[in-house]
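Enquirer: no sequence for this one, just the structure:
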């Protein structure tokens, strides 16, 4: 009998630096980009690049990235399951990239239910640790439709930003498009994605990052915040926990 073979590519990443209070700087009265650059011993140009600033004007309580995340090492692990055994092979120089899938806003996408993502290894969760830590430091940044910078985020823009700042090669897409590039996770770990449907539109319409203990962080209408999956609203619209099929380091 033919058996389906599942291949899930997981990127194992070890970061030279982790998110900390020193990664972000909250603008105070009297601050300028030049002053902030001097305090943090970085170039003004770097501040513009890291924060995607088109001009030098900043505002009080704005949060700026003042330390660029760096990647130390990377390897790619292919996990192959034939329902009876698991074989793990390390291929440090080979990477698998899943091409972006374009999905129209009005389309309802269906999760690849036949595909169950494997649990990440300890090394693989190093990537998640950074992403979750960094995401928590962005709490309070306002909601901005189509936003994907420190000026404001929408839900998918937030996911794009925290993953790209972790050094991962990810394109800016909608939540339903990200959904098609992920596999369902039966037992989620901290750092996995969480998807919701029928919030402001039909179909997959919202996403966040799982924090454990039935909590997740997301860019909602009130800005970046931690919410509970136990609340009646999110419980009603919950779809699944998911994990990217593959991501590579830039």
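Expert: Right, received. Where do you want to start? Only a predicted model underlies this, so the values are computations on that prediction, with no experimental measurement involved.
Enquirer: can we go C-alpha only for contacts and neighbour counts from here?
Expert: OK.
Enquirer: Residue 241 is in what secondary structure piece?
Expert: Per DSSP states H and E, residue 241 falls inside strand 238-244.
Enquirer: my read: residue 128 touches residue 190, true?
Expert: Yes - Residue 128 is in contact with residue 190 according to C-alpha atoms under 8 Å; the separation is 7.1 Å.
Enquirer: Between those two, which is the more surrounded one?
Expert: Shown here are residue 128 and residue 190; by other C-alpha atoms under 10 Å, residue 128 has more neighbours (20 against 17).
Enquirer: The structure to be compared is supplied as follows:
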């Protein structure tokens, strides 16, 4: 009798382990930072297949969620079986540094721009140095105790279900396209627009289908030069700036009675009809994205002048020159100047110029 009992137990154990192996081969438990595209790629299936097999209507997933990744599985995986409602999801944060963009931060933490926006309740792409951003965890609106196992999360971007995106301050076509996993060309074609000029409140059509992104999706910094979208503003910037040469340098100044470097930029852009805040050099740096080929009206940033890091800025006027409030007055200086070439950091463009 003992031998028979042992055989039955052994056979049952073997069946258990074989069944477990099959289940593991056909399901995947979501980890912090995962995306549907990443999971689909690692399992050699498409995002559309994973959404179909799991009854998902959006691209939103959450840590510890179990997803079916193989069509041969006999029993669909329930959405919340391995997600204890009593255990909160660990949230990671990131402190924004000068020059960061949402797309760079998302790529660095293996997540998406849309996920970071939802976690931090922000709608545009504007961030600033020193800002604390959640880069993983559960969105505040998500409830883990009342969601039925067959109901997908409710924190999806509104445009995923409505097929539209309402432009907010700081948005660019490239940023919107990246957020929705589409291309700028598709966005232009669907909305019958020929340029890159968009405005706050404009409703753009987006398509709720997943287009397999490139391994290195285009960052916001690939936006076209402002000369195409804001030629009038660029001319106004230069026409406002040049007559101010000789105005005395005044620490904290932002009027024609006296300027410091950030006050000069604020005054010139504001007078040219460009909506910018009165901030310091680091603040302007956080509201720009880097460009390889500068256009007239772009900003020039310098580092390690009177303090460590980004510490001075001017307005590029072409011919390798920039106008700025530096030294004892507002003046035009060559970028070949020994002092300024030594401290040169980058050319950047204000989001507000798109």
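Expert: Received the coordinates, thanks. This is a predicted model, so every value here is computed, not measured.
Enquirer: what's the TM-score for these two chains?
Expert: Taking TM-score structural alignment, normalised by the length of structure 1 as the basis, the two superposed chains have a TM-score of 0.58; 165 aligned residues with a C-alpha RMSD of 3.2 Å.
Enquirer: so what's the alignment partner in structure 2 of residue 185 of structure 1 closest to, chain neighbours aside?
Expert: Residue 185 of structure 1 maps onto residue 291 of structure 2 when the alignment is built from TM-score structural alignment. Excluding the flanking residues, the one nearest residue 291 of structure 2 by C-alpha to C-alpha, 6 or more residues apart in numbering is residue 348, at 5.4 Å.
Enquirer: Could you check how far that neighbour is from residue 114 of structure 2?
Expert: Residue 348 of structure 2 sits at a distance of 24 Å from residue 114 of structure 2 (criterion: C-alpha to C-alpha, to the nearest Å).
Enquirer: Settle it for me: which of these two has more neighbours?
Expert: Taking other C-alpha under 10 Å, residue 348 of structure 2 and residue 114 do not tie; residue 348 has more neighbours (26 against 22).
Enquirer: Can you tell me the residue that sits opposite that one in structure 1?
Expert: Using TM-score structural alignment, residue 348 of structure 2 pairs with residue 242 in structure 1.
Enquirer: Now for that match: which residues touch it?
Expert: Counting by C-alpha atoms under 8 Å, 6 or more residues apart in numbering, residue 242 of structure 1 touches 117, 179, 182, 183, 184, 185, 188, 192, 193, 194, 195.
Enquirer: If we use 7 Å, what do you get?
Expert: 182, 183, 184, 185, 192, 193, 194 (C-alpha atoms under 7 Å, 6 or more residues apart in numbering).
Enquirer: I'd like these written out as a markdown table, with distance to residue 134 of structure 1, secondary structure and neighbour count added.
Expert: Shown next, in a markdown table, are the contacts of residue 242 of structure 1 (distance: C-alpha to C-alpha, whole Å; DSSP: H, G, I helix; E, B strand; the rest coil; neighbours: other C-alpha atoms under 10 Å):
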| residue | distance to residue 134 of structure 1 | secondary structure | neighbour count |
| --- | --- | --- | --- |
| 182 | 22 | strand | 21 |
| 183 | 24 | strand | 24 |
| 184 | 24 | strand | 25 |
| 185 | 23 | coil | 20 |
| 192 | 14 | coil | 23 |
| 193 | 15 | strand | 26 |
| 194 | 17 | strand | 26 |
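Enquirer: got a markdown table for those, with distance to residue 201 of structure 1 too?
Expert: Compiled in a markdown table, these are given as follows (distance: C-alpha to C-alpha, whole Å):
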| residue | distance to residue 201 of structure 1 |
| --- | --- |
| 182 | 20 |
| 183 | 22 |
| 184 | 22 |
| 185 | 24 |
| 192 | 23 |
| 193 | 19 |
| 194 | 17 |
